[in-house]
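**Student:** I need the structure of the sequence given here:
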Amino acid sequence: MKLYSSVLLTAVLGLQVESVLQSSKHTEATELTGLLTSPHLQALMEAHDCIAEQELDVETIESVDQDENTTKLASLEKTRDMPLGVTVRNEHDRVIISRVVSGGPTEKSNLLSEGDETLEINGVPVRGKTLSWSPRSLSLQMHVKANFSYDPSEDPYVPCRELGLSFQKGDVLHVTSQDDPNWWQAYRDGHEDQKPLAGLIPGKSFQQHREAMKKTITDRNQEYKGKLWCAKKGKKQRKKLLFNPSKNIEHYTEDILTYEEVALYHQPPNRKRPIALIGPPNSGHDELRQRLLSLEPDRFAGAVPHTTRKPRAHEVNGREYNFVSRQSFESDLAAGKFTESGEFEQNLYGTNTDSVGQVVNSGKICLLCLHPRSLRVLCSSDLKPYIIFIRPPPPPQERFSTLLTRETLEKVREMEHSYGHLFDAVITNTEQEKSVSELLRLIDKLDIEPQWVPSDWVS
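**Tutor:** Okay, here's the model as predicted:
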């Protein structure tokens, strides 16, 4: 039988040690007694107690059972409106500590352990009662980028709504514990010192599972939408309608984006990250690329494309194009070296990652305009691209209902939904001069500040 204990203050422990030492006849015990009763050490212990009381706002222990392995009686108070930082669960009629939250008063007391049973709270027996206090664990720490937004106030499954951590898509989270696979503990990056308690966020597998379940239900409803079943069906017909949620959920789980582990990366001075500009056809991203190339030709360069056509009289291999045989082009294409490729008048054209690497190795910044589908090849290379989505300006109100405008808005939504987790920055191209200045600011920042990138790029 166990009961949670709080902080045993240093002075109390010191007195207990002194009483034990005084009964001893050993010379070492006499020397240690002298040290413990010296004015300097007494002052140090008193200062320690004062600081502990201010930080944790705890009371001294009232009493301790002789058999400390069995029962402990303690007092712990929270400061202001800070939670104690502990959650409990019910096991039959017992109230068990479920988790101790990182950074809370309970963890700082260092005497509460997961799995302990609570017998009384403020003198009131709790066995047989249903409680919901509302995890301590530093088992696996990492940083992740969130690929979805989360609001704990709208989540009926979060163990303690007050401890839930809200975040937006694209936020970087510092995960401090994954002991509970369903509910991780985390801080928003940079907020560790501002918020004393870690918050609860859905674990990766748990989030994937419930999103997959939503999708299977939606797809199932779409499948049977508008169908009216009136006739009595035989066994063979009923078999066709059987729904296997486990199978369908497993099918969707891998495609559901939740978190991506990230690490800080500072680009070397002689190896600049390529800049990939992504956007719909009328976003102006190609014009912005051309503007940067003309503004600073010594700093920026484009990758020389490959082609299987014959060079014209004025063309030089490696300047306008890299002229290669069809067999060589198709071999690199099969090896996944082309970020994009196509065929025109029976000739193949494309941008090879080797061409991008040549610009990077020269010390210049490679500027690319790509279709979002090309990002898969670029991101799986060792080039570490910095991806900027160029959003077209909002249309004038009088043209808002035109077909072209609706198609553009739909294309923007589709790109952001399907590829938004790959974007490092977004620029709305309302005015070219402002967009150029913002592009240069973002590119300059890569030389000054480390950036969050997928962890496997660093490892």
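**Student:** use CA for all of it now, contacts and neighbours both
**Tutor:** Fine.
**Student:** any idea which helix or strand comes after the lengthiest helix in the chain?
**Tutor:** When the chain is scanned for its longest helix (criterion: DSSP state H), the result is helix 204-224. Following helix 204-224 in sequence order, the next helix or strand is helix 235-240 (DSSP states H and E).
**Student:** In contact with Thr216, which residues?
**Tutor:** 245, 248-249, 252 (C-alpha atoms under 8 Å, 6 or more residues apart in numbering).
**Student:** can you do 10 Å?
**Tutor:** Counting by C-alpha atoms under 10 Å, 6 or more residues apart in numbering, Thr216 touches 210, 222, 243-249, 251-252.
**Student:** I'd like those as TSV, with distance to Phe167, secondary structure and neighbour count appended.
**Tutor:** Compiled in TSV, the contacts of Thr216 are given as follows (distance: C-alpha to C-alpha, whole Å; DSSP: H, G, I helix; E, B strand; the rest coil; neighbours: other C-alpha atoms under 10 Å):
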residue	distance to Phe167	secondary structure	neighbour count
Arg210	18	helix	13
Gln222	31	helix	11
Phe243	34	coil	12
Asn244	33	coil	9
Pro245	29	helix	14
Ser246	29	helix	12
Lys247	31	helix	10
Asn248	28	helix	17
Ile249	25	helix	20
His251	27	helix	12
Tyr252	24	helix	16
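**Student:** picking that back up, ok, and for the longest helix of the chain, which residues are buried?
**Tutor:** Residues 204, 207-209, 211-213, 215-217 are the ones in helix 204-224 that count as buried (16 or more other C-alpha atoms under 10 Å).
**Student:** which one of the residues you listed sits closest to Pro268?
**Tutor:** Ranking the buried residues of helix 204-224 by separation from Pro268, with C-alpha to C-alpha as the measure, puts Lys204 on top at 32.7 Å.
**Student:** Give me the distance between that closest one and Pro135.
**Tutor:** Taking C-alpha to C-alpha, to the nearest Å as the criterion, Lys204 is separated from Pro135 by 17 Å.
**Student:** ok, now Pro281?
**Tutor:** 49 Å.
**Student:** now the helices for the protein?
**Tutor:** Listed in chain order (using DSSP H), the helices of the chain are 10-22, 27-36, 39-56, 105-109, 204-224, 235-240, 245-253, 285-295, 326-334, 353-361, 375-380, 403-419, 432-448, 455-458.
**Student:** who wins for proximity to Lys2 among the ones you listed?
**Tutor:** Of these, nearest to Lys2 by C-alpha to C-alpha is helix 105-109, at 16.2 Å.
**Student:** give me the number of residues near the nearest residue to Leu264 once chain neighbours are set aside?
**Tutor:** Spatially, and ignoring its direct neighbours in sequence, Leu264 is nearest to Trp452 (4.6 Å; C-alpha to C-alpha, 6 or more residues apart in numbering). A count of neighbours around Trp452, defined by other C-alpha atoms under 10 Å, yields 18.
**Student:** Please provide the structure for the following sequence as well, for comparison with the first:
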Amino acid sequence: MPEENGHPVDTIRMVGLRKKPDEPLGLTVREDESGYLIIARIMAGGSIDRQGLLHVGDAICEVNGVEVETLKALHEEVAKCRDSVTLKVIPALHDPPAANQVTSSLHPDSTKTICYMRALYCYDPAEDTLLPTCPTQTATEIGLKFNKGDILQIVDQSDPNWWQAQVVGGRGRRTGLIPSQELEERRKAFVRQEYDYVHKIGICGTRISKRKKKFMFSTKKSMDYDQAELILYEEVARMPPFMRKTLVLVGTHGVGRRTLKNRIIAEDPSKFGTIIPHTSRPMRELEEDGKAYHFTTREAMEADIRNHRYLEYGELNGNLYGTKLDSILSIIRSGKMCVLDCSPASLKYLRSSSEMLPYVIFLAAPGMDEIKNLYNIGSAFGYSSRNLTFDRSSSIRYSSRRARTLESLASLYEEDDFKRTMEESAKLQRAYDKYFDLVIVNNDLNDTLNQIVEAVNRLATEPQWVPVTWVY
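**Tutor:** Okay, here's the model as predicted:
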């Protein structure tokens, strides 16, 4: 049997493809150890994918009768083509892999045509040195740029390192390559976030440093593990409008969480409610069980804690305090949205629970002047983060050096609190932003309240992308 380039002639195929002048063919090509130009991948939705005449592993020998031996020559000949192109190809020796293989996180053993992911980090292909491109291809031509929070339609996961995806709502819905979860995990090298200053957001008051440390995980340090950037994509599903069951306000101390929670409930008590915490503290004079607290014994609380019946709990002055899960479910079953101002460490449980269905709002600390205003509002209601105060009228010799020194110290302590609030706010946002549905900078309590109410009302009128675990 006659041969060409060591291959039987009857195995060589001539493939005619239709081509739009300004549209790429939609494939990547690599040069193997024998010098053949091998199709490495076919982009889903591209020209070649739509026509179905080429497969991964096929070798391209000629373009319109011109022999091509290098990637550069292949690109130049294809670029000359206008409406059509004819390729001489050597079919792959093995059966081509099934196209458009997508694995669901819920059913890893099954495959489907499509799935959707929420991006939990930003990606710019122009900055990616590992992106598989030909010498004449730019990274922006083959890669897909996306921002944190974008919804990605994953159309092919057959390559363990590079997925093919589209940005939902993006212009033209172009298909491009993005790093797989596994590749990006390895590349980030498990850098603990508080040391990853490269990705720190620029919020006033944060301390910037060039120090960077590596961190290897231990299962005993589950809190550090949960806060690390391991979850890079979250599988989501598009749901019709519906109301969430809990409204969770998260933010650092002094940013106005409790004030806003009380104002939200006062705005519409028939729609919003909140829990009454439990405590092992003895009941004081004039207190009633079920008003400010549910009073119980320490033994009963410890037993419930062991049985995971508390969302969160802590100890103060030898007494236990906690938020019981049954209290949250009781509010939900009454038909109200339960408003919580819990610790961010509780977000993972809330987010994974199909009973809680939380809408999480992060209240970011504003600038110095706005925090001082929040502090003054809190002080007017009897709240204070410092016991050190100075009253000018109480000093007989206000003009004395000692009096002026005390007032200066009080001012410095307050300013130090404000700076610490901004720094802690930035740290919380970096550590837990994958759980947030909305971020609001609390510059003004009235404006923030209006934004929260508007966001909650939109839930009943607009479709939502929610974790796929809420649906299936």
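**Student:** Mind checking the TM-score on these two?
**Tutor:** The TM-score (TM-score structural alignment, normalised by the length of the first structure) is 0.71; 366 aligned residues with a C-alpha RMSD of 3.6 Å.
**Student:** now the helices of the first structure as JSON lines including distance to Tyr187 of the first structure?
**Tutor:** Written out in JSON lines, the entries for these read as follows (distance: least, C-alpha to C-alpha, whole Å):
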{"stretch": "helix 10-22", "distance to Tyr187 of the first structure": "31"}
{"stretch": "helix 27-36", "distance to Tyr187 of the first structure": "41"}
{"stretch": "helix 39-56", "distance to Tyr187 of the first structure": "21"}
{"stretch": "helix 105-109", "distance to Tyr187 of the first structure": "16"}
{"stretch": "helix 204-224", "distance to Tyr187 of the first structure": "16"}
{"stretch": "helix 235-240", "distance to Tyr187 of the first structure": "47"}
{"stretch": "helix 245-253", "distance to Tyr187 of the first structure": "25"}
{"stretch": "helix 285-295", "distance to Tyr187 of the first structure": "35"}
{"stretch": "helix 326-334", "distance to Tyr187 of the first structure": "43"}
{"stretch": "helix 353-361", "distance to Tyr187 of the first structure": "36"}
{"stretch": "helix 375-380", "distance to Tyr187 of the first structure": "27"}
{"stretch": "helix 403-419", "distance to Tyr187 of the first structure": "25"}
{"stretch": "helix 432-448", "distance to Tyr187 of the first structure": "25"}
{"stretch": "helix 455-458", "distance to Tyr187 of the first structure": "18"}
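**Student:** ok, now how distant is the aligned residue in the second structure for Val86 of the first structure from His55 of the second structure?
**Tutor:** Residue-level alignment of Val86 of the first structure against the second structure, with TM-score structural alignment as criterion, gives Leu27. Counting by C-alpha to C-alpha, the gap from Leu27 of the second structure to His55 of the second structure is 10 Å.
**Student:** shared neighbours, those two?
**Tutor:** 39-42, 48-49.
**Student:** picking up where we left off before, who's more crowded, Pro281 and Pro135 of the first structure?
**Tutor:** Between Pro281 of the first structure and Pro135, counting by other C-alpha under 10 Å, Pro135 is the more crowded of the two (29 against 12).
**Student:** So the more buried one is in contact with Pro83, correct?
**Tutor:** No. Shown here, Pro135 of the first structure and Pro83 do not form a contact pair, counting by C-alpha atoms under 10 Å, at 11.7 Å.
**Student:** where do the contact lists of the two overlap?
**Tutor:** Taking C-alpha under 10 Å, 6+ apart as the contact criterion, the common neighbours of Pro135 of the first structure and Pro83 are 101, 104, 106, 163, 197.
**Student:** what do we get in the second structure for the fourth one?
**Tutor:** What it means is Leu163 of the first structure. Correspondence of Leu163 of the first structure to the second structure, assessed by TM-score structural alignment: Ile142.
**Student:** coming back round to it: Leu27 and His55 of the second structure - which one has more neighbours?
**Tutor:** Between Leu27 of the second structure and His55, counting by other C-alpha under 10 Å, His55 is the more crowded of the two (22 against 19).
**Student:** show me the contacts for the aligned residue in the first structure for the more buried one.
**Tutor:** With the correspondence set by TM-score structural alignment, His55 of the second structure lines up against Ser113 in the first structure. Ser113 of the first structure is in contact with 4-5, 86, 96-100, 106-107, 136, counting by C-alpha under 10 Å, 6+ apart.
**Student:** One more pass at 7 Å, please.
**Tutor:** Under the criterion of C-alpha atoms under 7 Å, 6 or more residues apart in numbering, Ser113 of the first structure has no contact partners.
**Student:** that older thread, top of the shared contacts of Leu27 and His55 of the second structure by number of neighbours, please.
**Tutor:** Ile42 (23 neighbours).
**Student:** how much space is there between it and Gln153 of the second structure?
**Tutor:** The gap separating Ile42 of the second structure from Gln153 of the second structure is 16 Å, by C-alpha to C-alpha.
**Student:** next one: Arg263 of the second structure
**Tutor:** Distance from Arg263 of the second structure to Gln153 of the second structure, by C-alpha to C-alpha: 39 Å.
**Student:** Tell me which of these two has more neighbours.
**Tutor:** Neighbours were counted for Arg263 of the second structure and for Gln153 using other C-alpha under 10 Å; Gln153 has more, 21 against 15.
**Student:** For that one, which residues are in contact?
**Tutor:** 115-117, 165-168.
**Student:** rerun at 6 Å
**Tutor:** For Gln153 of the second structure, the contacting residues are 115-116, 165-166, by C-alpha atoms under 6 Å, 6 or more residues apart in numbering.
**Student:** Just put the shared contacts of Leu27 and His55 of the second structure in JSON lines and tack on distance to Asp433 of the second structure.
**Tutor:** Output for those, formatted as JSON lines (distance: C-alpha to C-alpha, whole Å):
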{"residue": "Ile39", "distance to Asp433 of the second structure": "39"}
{"residue": "Ala40", "distance to Asp433 of the second structure": "36"}
{"residue": "Arg41", "distance to Asp433 of the second structure": "34"}
{"residue": "Ile42", "distance to Asp433 of the second structure": "34"}
{"residue": "Ile48", "distance to Asp433 of the second structure": "39"}
{"residue": "Asp49", "distance to Asp433 of the second structure": "37"}
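**Student:** of those, closest to Glu62 of the second structure?
**Tutor:** The nearest one, if we look at those relative to Glu62 of the second structure and count by C-alpha to C-alpha, is Ile39, at 13.4 Å.
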